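K.L.:
Based on what follows, work out the 3D shape:
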Amino acid sequence: MKVLFAAPARLWDAWAPALRAACPEMALCRDGDPAGFDALIYAPGYPEGGAALDFSPFTRARVVQSLWAGVERIVTNPTLTQPLCRMVDPGLAQGMAEYCTGWALRAHLGMDRYAQDGVWRNAVTPPLASARRVTVLGMGELGRAVAAALAGLGFRVTGWSHSGRAVPGIEVLAGPDLPQALARAEILVCLLPDTAETRDLLDAELLALLPAGATIINAGRGTLIDETALLAALDSGHIAHAVLDVFRQEPLPPDHPFWRHPGVTVTPHVSAETRPESAAAVAAENLRRAMRGEPLLYRVDRARGY
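P.N.:
Reported below is the predicted structural model:
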């Protein structure tokens, strides 16, 4: 099969060897006649220069396999008629679970209260995890991995998703029960995708439903939270802290108020990374399925946007 690597040039050296090892029957190319390709492996930033890729000449392509979990930058492309699959990578899920668990534990244990200044602060003992309520918004592959890791430490975990699909060992609330899910969230982990339904979902009204002193960890998409409302909730003390890894504009501009706010920790979109060594196998399986005419893994629902 002939496959176009429709991704930024900087990714080639890391991805090409892994993809070829996982799928040796594939001829992986960086350019060529669009009508001659059986599939595309895609990442945002292709083609170089900012123009959207025109998928219409790829008349033979049976699948467009995204290298990233988020597909909001491609799913609305009107020229894309081929099946689109998002990346669900075991390494991505593990990395997200580690990131969210680490920051949740930091908030839970109050690690920032122990300044190294010679003052003996032993008046406050943190509760056990079993006494701390955590809500995970978004119960896809990443959300399930994070919820399982937190529940394994003993946290009282509630999941929320639009569908409310059951997850073994985790109570999952459905769409209309979002206020209930937020009211439980002493620590709120946001892992929702960027869709028309989720943009600015956490506005002032919904942020007010969180318990006083709550911590927010947003590793989903920067569009999920109304920034003005979040800053106001932090200023009032209703939200104690926000750990933010994703933003509407990345890199986050140096003059953005998040950098200066004492209640915000900015991390530079490092919560989880797609790793070629594990993700290449997922891409290879989908390429083979496409060539055999079999159901594809993680196919994107265009109407829902993920």
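K.L.:
contacts, neighbours, all on C-alpha from now
P.N.:
Noted.
K.L.:
distance of the residue of the chain most remote from its centre from Phe5?
P.N.:
When distances to the mean C-alpha position of the chain are computed (Cα atoms, centre = their mean), the maximum falls on Gly118, with 39.8 Å. Distance check for Gly118 against Phe5: by Cα to Cα, to the nearest Å, it reads 56 Å.
K.L.:
please give me the structure for this one as well, since I'd like to look at both together:
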Amino acid sequence: MKPINVGVLSKIPNLLRELQVKLTSDSLLNLARVTAINNCGNSKNDFKDIDVIVADYDLVGPHLYTLENVKFIQGTWAGIDALLPHIKPELKLNVPIFRFSGNHFGKIISEYVVACIVNHERDFFKVHDNQCGKKWSQEGKIHTYRTIYDMTIGVMGVGQIGSRLIQTLKFMGANVRALGRRSTIDKNEFHFVDEYFQSTELSAFLGKCDYIVNTLPNTAETRGLLNHPKLEACRDKSPVFINVGRGGIISDESLFQAIDNNLLSHAYLDVFNQEPLPEQHLFWTSPMIKITPHVAATSRPQDIAEQFIENFNLFHKNEVVPSMLDFSKGY
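P.N.:
Here you go, the predicted structure:
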């Protein structure tokens, strides 16, 4: 097998070095040549001798229809929003694109969600305030908290990220409900799911949750899925909402309305309808909303390199690559 030329078109620090290190230990890729694509891919000649590309979507997007020799593109992000403006529906795209998602993102997202739940239930924000005021206090939730195994947690999405999150929560003892597109799930494959609901059963899914976690991508089917009055189903439990999927799942107005009407008791938001979140946005000052700047799962270079090797080996053996992008689905 001739050496593989891997072109890197990314602004992620140390990605090229991580690829060089990890590829030397792989039997198929130990002779691979890893190079940075010159001039950020401004010329067709920059891709002439490249077999596969590891790239940020905004950088590779303008060149999708001129990559004559490239076998596939390994993306460096899970979300494809930056890629969509470059897609031309009237033209056939001949190069497969693999998202950076799956097990790596699933593990990191799971840590973030567990951190949100534990911090909220044990009121560590108040603990920090008490420390700043030199106040020894065990009052309220600090002392009388719920544990993960006390609660029912609903996860929207049973893809690679959602499935990993569900497994993590189940391992910690939660009763886990899952919402997905498919009509049924394989009980053997998804044995860690206590109850499964189709997207058409949204109200039933929402009704008994102490926490609702959204991991769904931004698609025509998911945009506005939780808009008013959908969250009326949450009135009895008033759950906490954690959004690590995409901001479009609910409008800003609907989220405020749900909190004002006690349909949601709190929201932890990592993704937004407009990013960066404008300085004047009311989310910043709402006491019932906690904000992180789209960092629940960052694209770490070592993880991208590992997933690239996994996907390359599957592709080389003509096996299904789970993270292959399907534009008809939007992810």
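K.L.:
Can you pull the TM-score for these?
P.N.:
Put the two chains on top of each other and the TM-score (TM-score structural alignment, normalised by the length of the first structure) is 0.87; 299 aligned residues with a Cα RMSD of 2.5 Å.
K.L.:
Next, count neighbours for Ala284 of the first structure.
P.N.:
By other Cα atoms under 10 Å, the residues close to Ala284 of the first structure number 21.
K.L.:
same question, Lys329 of the second structure
P.N.:
By the other Cα under 10 Å criterion, the neighbourhood of Lys329 of the second structure contains 11 residues.
K.L.:
Tell me which residue of the first structure matches up with Met151 of the second structure.
P.N.:
Matched across to the first structure, Met151 of the second structure falls on Arg132, judged by TM-score structural alignment.
K.L.:
Would you check that my belief about that match contacting His108 is correct?
P.N.:
Yes. Arg132 of the first structure sits in contact with His108 when judged by Cα atoms under 8 Å, with a separation of 7.5 Å.
K.L.:
higher neighbour count, the two?
P.N.:
Each of Arg132 of the first structure and His108 had its neighbours counted (other Cα under 10 Å), and the higher figure belongs to His108 (20 against 17).
K.L.:
so what's the more buried one up against?
P.N.:
His108 of the first structure is in contact with Pro126, Pro127, Ala129, Arg132, counting by Cα atoms under 8 Å, 6 or more residues apart in numbering.
K.L.:
which ones are touching the second one?
P.N.:
Spelled out, that is Pro127 of the first structure. Applying Cα under 8 Å, 6+ apart, we find Pro127 of the first structure in contact with His108, Leu109.
K.L.:
SS state for it?
P.N.:
Classification of Pro127 of the first structure into helix, strand or coil gives coil, according to DSSP: H, G, I helix; E, B strand; the rest coil.
K.L.:
gap between it and Gly154 of the first structure?
P.N.:
When Cα to Cα is applied, the distance between Pro127 of the first structure and Gly154 of the first structure equals 11 Å.
K.L.:
Please apply the same query to the first one.
P.N.:
Distance, Pro126 of the first structure to Gly154 of the first structure, using Cα to Cα: 14 Å.
K.L.:
which residues do the two both contact?
P.N.:
Between them, Pro126 of the first structure and Gly154 share no contacting residue, judged by Cα under 8 Å, 6+ apart.
K.L.:
does the residue mapped onto Arg223 of the second structure from the first structure belong to a helix or a strand, and which?
P.N.:
Structural correspondence for Arg223 of the second structure with respect to the first structure (TM-score structural alignment): Arg199. Element membership for Arg199 of the first structure (DSSP states H and E) is empty, with no helix or strand holding it.
K.L.:
hang on, isn't Phe192 of the second structure packed against Thr168?
P.N.:
No. Phe192 of the second structure is not in contact with Thr168 according to Cα under 8 Å; the separation is 9.2 Å.
K.L.:
where exactly do the strands run in the second structure?
P.N.:
With strands called from DSSP state E, the second structure shows them at 5-9, 33-36, 52-55, 72-75, 97-98, 152-156, 175-180, 195-198, 211-214, 240-243, 266-269, 289-291.
K.L.:
could those go into a markdown table alongside mean neighbour count and distance to Asn318 of the second structure?
P.N.:
Compiled in a markdown table, the strands of the second structure are given as follows (neighbours: other Cα atoms under 10 Å; distance: least, Cα to Cα, whole Å):
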| stretch | mean neighbour count | distance to Asn318 of the second structure |
| --- | --- | --- |
| strand 5-9 | 24 | 19 |
| strand 33-36 | 18 | 22 |
| strand 52-55 | 25 | 15 |
| strand 72-75 | 25 | 13 |
| strand 97-98 | 24 | 14 |
| strand 152-156 | 26 | 31 |
| strand 175-180 | 23 | 28 |
| strand 195-198 | 18 | 32 |
| strand 211-214 | 24 | 33 |
| strand 240-243 | 23 | 35 |
| strand 266-269 | 22 | 39 |
| strand 289-291 | 17 | 42 |
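K.L.:
need those in JSON lines with distance to Leu314 of the second structure, can you?
P.N.:
Rendered in JSON lines, the data for the strands of the second structure read as follows (distance: least, Cα to Cα, whole Å):
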{"stretch": "strand 5-9", "distance to Leu314 of the second structure": "16"}
{"stretch": "strand 33-36", "distance to Leu314 of the second structure": "19"}
{"stretch": "strand 52-55", "distance to Leu314 of the second structure": "14"}
{"stretch": "strand 72-75", "distance to Leu314 of the second structure": "12"}
{"stretch": "strand 97-98", "distance to Leu314 of the second structure": "11"}
{"stretch": "strand 152-156", "distance to Leu314 of the second structure": "28"}
{"stretch": "strand 175-180", "distance to Leu314 of the second structure": "26"}
{"stretch": "strand 195-198", "distance to Leu314 of the second structure": "30"}
{"stretch": "strand 211-214", "distance to Leu314 of the second structure": "29"}
{"stretch": "strand 240-243", "distance to Leu314 of the second structure": "31"}
{"stretch": "strand 266-269", "distance to Leu314 of the second structure": "35"}
{"stretch": "strand 289-291", "distance to Leu314 of the second structure": "38"}
